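S.K.: no sequence for this one, just the structure:
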């Protein structure tokens, strides 16, 4: 394999989706973030939500909160500025939320189309996954909306109930919320309790040598400047960074450890995971663009 960074870039160019290629260009080549917003509009529906396989474990066209969250992550990472795209997405979320502001990951409409085997009726239950992550991302990009306010109140109520989830994905959503919600003193008062659930959480992989699917500390602190880096030892992070770097495959991309609906979905996920691995490894100083990359 050639230089790991260049090989990963080549993988994205040959196998990745337009969205991840545009985000790569913005993050690493200084391209304007408008390209990312333009790509996201291709997944938009008349109801304002996002669908059409934006979240690759669901292949149907219908708008889903899980797809909106996937889009908001790319939007925030790019530093995009498209208030109308956000307003319409929030209007969609408001239309599918419970009275207290919670949304579910998906809806029964996904059963009409190809989907990953794990996308079943558990994804139809409103909860902090994905409500907390969506609210946190909207705070991150500074976009105010009545649904964001309702979702924020819902998240505070869940946190203050003390009934913290015992599953790693839901905890990671709470960490997104706690990282970006403006009331910093209130947020910090909950960090220790949420972090305390990680050690025994279902699908959390504290051990860098663990096999199979799970979230690692790098999912909680994906960048060196993450406020949650302090929750893990440097030795623990180093082990996971070693494992992440070693997982790059001969084609330049990173693998996934679950079964998506099909070949296109697998490649889409590998593009998402590859771009995420690049960003994490570069942020922690484990990887750098080769000299002269991008004309620099």
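M.R.: Arrived safely. The shown structure was predicted, so the numbers you read here are calculated from the model rather than taken from an experiment.
S.K.: Going by C-alpha atoms from here, please, whenever you check contacts or count neighbours.
M.R.: Fine.
S.K.: Residue 54 - how many residues pack around it?
M.R.: By other CA atoms under 10 Å, 28 other residues sit near residue 54.
S.K.: How is it assigned, secondary-structure-wise?
M.R.: coil (DSSP: H, G, I helix; E, B strand; the rest coil).
S.K.: Could you do residue 68 as well?
M.R.: Here residue 68 is recorded as helix under three-state DSSP.
S.K.: what about it, how many neighbours?
M.R.: Look at residue 68: counted by other CA under 10 Å, it has 27 neighbours.
S.K.: Could you tell me which helix of this protein is the longest one?
M.R.: When the chain is parsed with DSSP state H, its longest helix is helix 263-283.
S.K.: Is the nearest residue to residue 213 once chain neighbours are set aside within a helix or a strand, and which one?
M.R.: Of all residues not flanking residue 213 in the chain, residue 257 sits nearest, at 5.3 Å (CA to CA, 6 or more residues apart in numbering). Following DSSP states H and E, there is no helix or strand that holds residue 257.
S.K.: structure B:
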């Protein structure tokens, strides 16, 4: 079993402090040093618009300044980790955006607006006007299931009828699926955190059933885009850890080996377009992935040592 060396950890930190966005820097300090929630929220506020939603390139693969439900879901993931309560102004504003951006007629949120086509973006974020959606929305649960989870989490700010209807629709949709998509699965696992034990078990059991075709368990697959074992079993207490234990431990070794000479981890995908804009997005992703992998390695006790948050 490999562990990230002290020097490699320092190299990753140095990369983040020199090249990362303020958001990732503040999150690193929060998880590994003496950083505060307030610093993270201050860095997050930069991405929040007047309508309460989030944009401003918080998701580097689409360079939208205006708000989108997908970008707002990224912010809620941070709020959830920080355990923000429903009386926080940023939560209240973001919830207002979610409620006003929901399309009652279509029965869904539009992950990103059509304006995404006017800015640099990855091809999978290109808006199809005929279908009125982007490629990732072919799976209804992405991001609808995840966003439903936030309505449940902050139910004091959500209309009860809307929230219950979306919860039931989300569960019915998932139960009916014959095959499950990587990103939709991650959205449902985030929803599962907000459900009763009975409903959560249904989601967990179905993911367990589909692990063989859902997760890439062979090291030769990990250089390509796909679901790696640690994405579904992201800590030792995950219900997916034991079924994937050997692959998870091997995946962690692989991740340690993939750290580049600059101290960062690099994305294993390319846009293949917007050749002048992709390098900047890639640089932002390097900071995001470096933080993500450090948190992951920490959760599995795979870092030799680090400055523990006081």
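M.R.: Great, that's in hand. None of the values given here were measured: they were computed from a predicted structure.
S.K.: The second structure: matching residues for the longest helix of the first structure?
M.R.: Mapped onto the second structure using TM-score structural alignment, helix 263-283 of the first structure covers residues 279-299.
S.K.: Mean per-residue distance, the matching stretch versus the first structure.
M.R.: Compared with the first structure after the fit, stretch 279-299 of the second structure shows a mean deviation of 0.9 Å (mean CA distance after the TM-score superposition for the first structure).
S.K.: So what touches that stretch?
M.R.: Around stretch 279-299 of the second structure, the neighbours that count as contacts under CA atoms under 8 Å, 6 or more residues apart in numbering are 4, 9, 12, 15-16, 19-21, 24, 27-28, 31, 60-61, 234-236, 252, 255, 264-267, 303.
S.K.: Next, the buried residues of that stretch.
M.R.: Neighbour-count burial for stretch 279-299 of the second structure, counted by 16 or more other CA atoms under 10 Å, picks out 281-298.
S.K.: tell me, what residue is most central in the second structure?
M.R.: Central residue of the second structure (CA atoms, centre = their mean): residue 74, 5.9 Å from the mean position.
S.K.: check contacts around that one.
M.R.: Contacts for residue 74 of the second structure (CA under 8 Å, 6+ apart) come out as 58-59.
S.K.: To which residue of the first structure is it aligned?
M.R.: Checking TM-score structural alignment: residue 74 of the second structure goes with residue 70.
S.K.: same question, residue 247 of the second structure
M.R.: Using TM-score structural alignment, residue 247 of the second structure lines up with residue 236 in the first structure.
S.K.: what's the mean distance for the host helix or strand of its match versus the second structure?
M.R.: Taking DSSP H and E as the definition, one finds residue 236 of the first structure inside helix 234-246. Taken over the aligned residues, the distance from helix 234-246 of the first structure to the second structure averages 0.9 Å (mean CA distance after the TM-score superposition for the first structure).
S.K.: Helices of the stretch 151-296 of the first structure, start to end?
M.R.: Per DSSP state H, counting those that start in this stretch, the stretch 151-296 of the first structure carries helices over the ranges 168-180, 184-196, 217-220, 234-246, 263-283.
S.K.: can I get the ones you listed in JSON lines with distance to residue 62 of the first structure?
M.R.: Shown next, in JSON lines, are the helices of the stretch 151-296 of the first structure (distance: least, CA to CA, whole Å):
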{"stretch": "helix 168-180", "distance to residue 62 of the first structure": "23"}
{"stretch": "helix 184-196", "distance to residue 62 of the first structure": "33"}
{"stretch": "helix 217-220", "distance to residue 62 of the first structure": "27"}
{"stretch": "helix 234-246", "distance to residue 62 of the first structure": "34"}
{"stretch": "helix 263-283", "distance to residue 62 of the first structure": "16"}
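S.K.: wait, which of those helices is closest to residue 132 of the first structure?
M.R.: Residue 132 of the first structure lies closest to helix 168-180 among the helices of the stretch 151-296 of the first structure, at 5.3 Å (CA to CA).
S.K.: Which other helices and strands does the closest one contact?
M.R.: When contacts are defined as 3 or more CA pairs under 8 Å, 6 or more residues apart in numbering; DSSP states H and E, helix 168-180 of the first structure packs onto helix 128-140, helix 184-196, helix 217-220.
S.K.: repeat that for 6 Å
M.R.: The contact analysis (3 or more CA pairs under 6 Å, 6 or more residues apart in numbering; DSSP states H and E) places helix 168-180 of the first structure against helix 128-140.
S.K.: I'd like the distance between residue 38 of the first structure and residue 274 of the first structure.
M.R.: 21 Å (CA to CA, to the nearest Å).
S.K.: the inter-axis angle of the strand or helix carrying residue 162 of the second structure versus helix 141-153?
M.R.: Using DSSP H and E, residue 162 of the second structure sits within helix 160-176. Angle of helix 160-176 of the second structure versus helix 141-153, following axes from the mean of the first three to the mean of the last three CA atoms, to 10 degrees, is 140 degrees.
S.K.: Identify all contacting residues around helix 160-176 of the second structure.
M.R.: Residues outside helix 160-176 of the second structure that contact it (CA atoms under 6 Å, 6 or more residues apart in numbering): residue 145.
S.K.: what about that helix, distance to the chain center?
M.R.: The chain centre lies 21 Å from the centre of helix 160-176 of the second structure; the measure is CA atoms, centre = their mean, to the nearest Å.
S.K.: How about that helix, which residues are buried there?
M.R.: Applying 16+ other CA under 10 Å to helix 160-176 of the second structure flags 163-164, 166-167, 169-171, 174 as buried.
S.K.: re earlier: now the match of residue 247 of the second structure: how far from residue 242 of the first structure?
M.R.: If you go by CA to CA, the gap between residue 236 of the first structure and residue 242 of the first structure works out to 10 Å.
S.K.: Which residues are in contact with the counterpart of residue 148 of the second structure in the first structure?
M.R.: Counting by TM-score structural alignment, residue 148 of the second structure lines up with residue 135 in the first structure. Going by CA under 6 Å, 6+ apart, residue 135 of the first structure touches residue 148.
S.K.: Arrange the buried residues of helix 160-176 of the second structure in TSV, one row each, with distance to residue 122 of the second structure as further columns.
M.R.: Shown next, in TSV, are the buried residues of helix 160-176 of the second structure (distance: CA to CA, whole Å):
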residue	distance to residue 122 of the second structure
163	32
164	34
166	29
167	30
169	30
170	27
171	30
174	27
